[in-house]
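Chemist: Just need the structure, nothing else, for what follows:
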Amino acid sequence: MTRSDDVLDELVRVRYPALLARARMLVRDPAAAQDLVQDALVATFVGRARFGSVPAAEQYVRRALATRYVDGLRRGGRERAGAARLAALPVAAAPDPAEASTALADDVERALATLAPRERACVVLRHLEDLSVHETAVLLRLSDGAVKRYTADGVRALQALLGVRAPDPERAGVRVRLVPTEEESRG
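Modeler: Predicted coordinates for the structure are as follows:
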């Protein structure tokens, strides 16, 4: 067994639930999420890429999840129609025992499923994968401005669906000053 095989084995054994959770943020259907993880793992480990550690491999697989998701959106015809039908199916009422799901996670998952595909991809990449606007734009083949717009629209929709809003810095007792006041400039 090569070092890369060892990394793959450990990645699947230890990090599969986390990878599946990421995929579930993109596609609602549990079976489609498992397929997405499988596709990302195959795409990552079939090529010449070699990884010296599980975290490095996991980071690559997480990006492959997003890439595979976006590629799936671009496919036309029957595949797109079939994926839309699968995504519209209700999530099973009983939680998967392998998944440590909470009510909040379920609510977020349901809310994400209502977003348009590009909004969902931008929100997941920006806020869950912590990619920059530019990295997200390159990955999704969009302009930086489009990523900002899709992300803002997606976050606004999620806030409305989940009944939350961004904290008001003034109410929280945090004073944000981008430019010093005249008093601060003098003193």
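Chemist: hey, let's count contacts and neighbours off CA atoms from now on
Modeler: Fine.
Chemist: longest helix of the protein?
Modeler: For the chain, the helix that runs over the most residues, judged by DSSP state H, is helix 3-26.
Chemist: For Q34, grab the count of nearby residues.
Modeler: Look at Q34: counted by other Cα atoms under 10 Å, it has 19 neighbours.
Chemist: re the thing from before, could you give me the buried positions within the longest helix of the chain?
Modeler: 4, 7-8, 11, 16, 19-26 (16 or more other Cα atoms under 10 Å).
Chemist: any chance of those in TSV, with distance to R156 too?
Modeler: Output for the buried residues of helix 3-26, formatted as TSV (distance: Cα to Cα, whole Å):
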residue	distance to R156
S4	42
V7	39
L8	38
L11	34
Y16	30
L19	26
L20	25
A21	22
R22	21
A23	22
R24	20
M25	17
L26	18
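Chemist: closest to A111 among these?
Modeler: M25 (9.7 Å; Cα to Cα).
Chemist: residues in contact with the nearest residue to that closest one once chain neighbours are set aside?
Modeler: Nearest residue to M25 in three dimensions, chain neighbours excluded: E109, at 5.9 Å (Cα to Cα, 6 or more residues apart in numbering). Going by Cα atoms under 8 Å, 6 or more residues apart in numbering, E109 touches 24-25, 28.
Chemist: So which of those is the closest to L89?
Modeler: R28 (8.4 Å).
Chemist: ok so, going back, what helix or strand does the residue nearest to M25 sit in?
Modeler: helix 103-114 (DSSP states H and E).
Chemist: Please identify the buried residues of that helix?
Modeler: Per 16+ other Cα under 10 Å, helix 103-114 contains these buried residues: 108-114.
Chemist: and for comparison, fold this next one:
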Amino acid sequence: MGSQGDDGGFEEFVAARGPRLLRVAWLLTGDAHLAEDLLQTVLARVWPRWRKIAGDHPEAYIRKALIHTHASWWRRRWRGEVPHGELPETAPPRGAYDAYESVDLEQSLAAAVRALPVRQRAVVVLRYFEDLSVEDTAATLGCAPGTVKSQSAKALRTLRALLPAAMAEGGDCRARS
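Modeler: Reported below is the predicted structural model:
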């Protein structure tokens, strides 16, 4: 066993890649605190095996673990009543600059991505937010490239249906396919 300070580069890896992995976790969960819990859970599970994982694409391994752990959490989560309040909308005068328009568009997109089924959400996060190829996404998810393509097409169709107003206001926000 190594000394307490000998972590095989784990701390350096987490310091360098942690923010990007946290972004993946947030895109999967849609909640900052839940994303932190998800990443912490995965990193705690990876730590004992770090020496084996470190030499063989650790970021891809951890992304895959994030997706699988989130899917298992998602399956167990209660989907009952969710309290929320809706504030009345006030539209700015026509032609006025809305400083919050891009934030609204981002929030609309994030909500639409969270509305996707788990598998489609994972494909969208990996393909369009993490910019992985079809093959890398398929390898991460453990499926065929054709599955990634079909899940991607279904997800983009759903997102376009959920976001027509946001697309009209914010311009062309279609993801590349």
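Chemist: Superpose the two chains and report the TM-score.
Modeler: TM-score of the superposed chains, computed with TM-score structural alignment, normalised by the length of structure 2, equals 0.62; 145 aligned residues with a Cα RMSD of 3.3 Å.
Chemist: P164 of structure 2 and V113 of structure 2, how far apart?
Modeler: Here P164 of structure 2 is placed at a distance of 14 Å from V113 of structure 2 (Cα to Cα, to the nearest Å).
Chemist: quick one on the thing from earlier: rebuild the buried residues of helix 103-114 of structure 1 as TSV, extending it with distance to R120 of structure 1.
Modeler: Formatted as TSV, the buried residues of helix 103-114 of structure 1 follow (distance: Cα to Cα, whole Å):
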residue	distance to R120 of structure 1
V108	11
E109	10
R110	11
A111	10
L112	6
A113	8
T114	8
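Chemist: how close does E12 of structure 2 sit to G18 of structure 2?
Modeler: In terms of Cα to Cα, E12 of structure 2 sits 9 Å off from G18 of structure 2.
Chemist: cool, R63 of structure 2 as well?
Modeler: The spacing between R63 of structure 2 and G18 of structure 2, counted by Cα to Cα, is 11 Å.
Chemist: Also V148 of structure 2?
Modeler: 26 Å.
Chemist: Pull the contacting residues for the residue nearest in space to the middle of structure 2.
Modeler: Centroid-nearest residue in structure 2, with Cα atoms, centre = their mean: L27, separated by 2.7 Å. For L27 of structure 2, the contact set (Cα under 8 Å, 6+ apart) comprises 110, 113-114, 125.
Chemist: closest to A57 of structure 1 among the buried residues of helix 103-114 of structure 1?
Modeler: Nearest member of these to A57 of structure 1, counting by Cα to Cα, is E109, at 25.2 Å.
Chemist: Do a quick rundown of the helices in structure 1.
Modeler: Using DSSP H, helices in structure 1 cover 3-26, 30-46, 54-74, 77-88, 103-114, 117-123, 133-140, 144-162, 182-186.
Chemist: now, of the ones you listed, which is deepest in the fold?
Modeler: helix 117-123 (a mean of 24; mean count of other Cα atoms under 10 Å).
Chemist: Relative to structure 2, what is the average displacement of that one?
Modeler: Helix 117-123 of structure 1, aligned to structure 2 and superposed, deviates on average by 1.1 Å (mean Cα distance after the TM-score superposition for structure 1).
Chemist: got the contact list for Q38 of structure 1?
Modeler: Q38 of structure 1 neighbours (Cα under 8 Å, 6+ apart): none.
Chemist: one more time with 10 Å
Modeler: Q38 of structure 1 makes contact with 16, 19-20, 32, 44, 61, 65, according to Cα atoms under 10 Å, 6 or more residues apart in numbering.
Chemist: before we move on, what about R51 of structure 2?
Modeler: Counted by Cα under 10 Å, 6+ apart, R51 of structure 2 has contacts 7-10, 58.
Chemist: Distance to L39 of structure 2 added to the residues you listed, as TSV?
Modeler: Converted to TSV, these look like this (distance: Cα to Cα, whole Å):
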residue	distance to L39 of structure 2
D7	18
G8	19
G9	18
F10	14
P58	14
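Chemist: I'd assumed L41 was in contact with R15 of structure 1.
Modeler: No: R15 of structure 1 is beyond contact range of L41, at 11.7 Å (criterion: Cα atoms under 10 Å).
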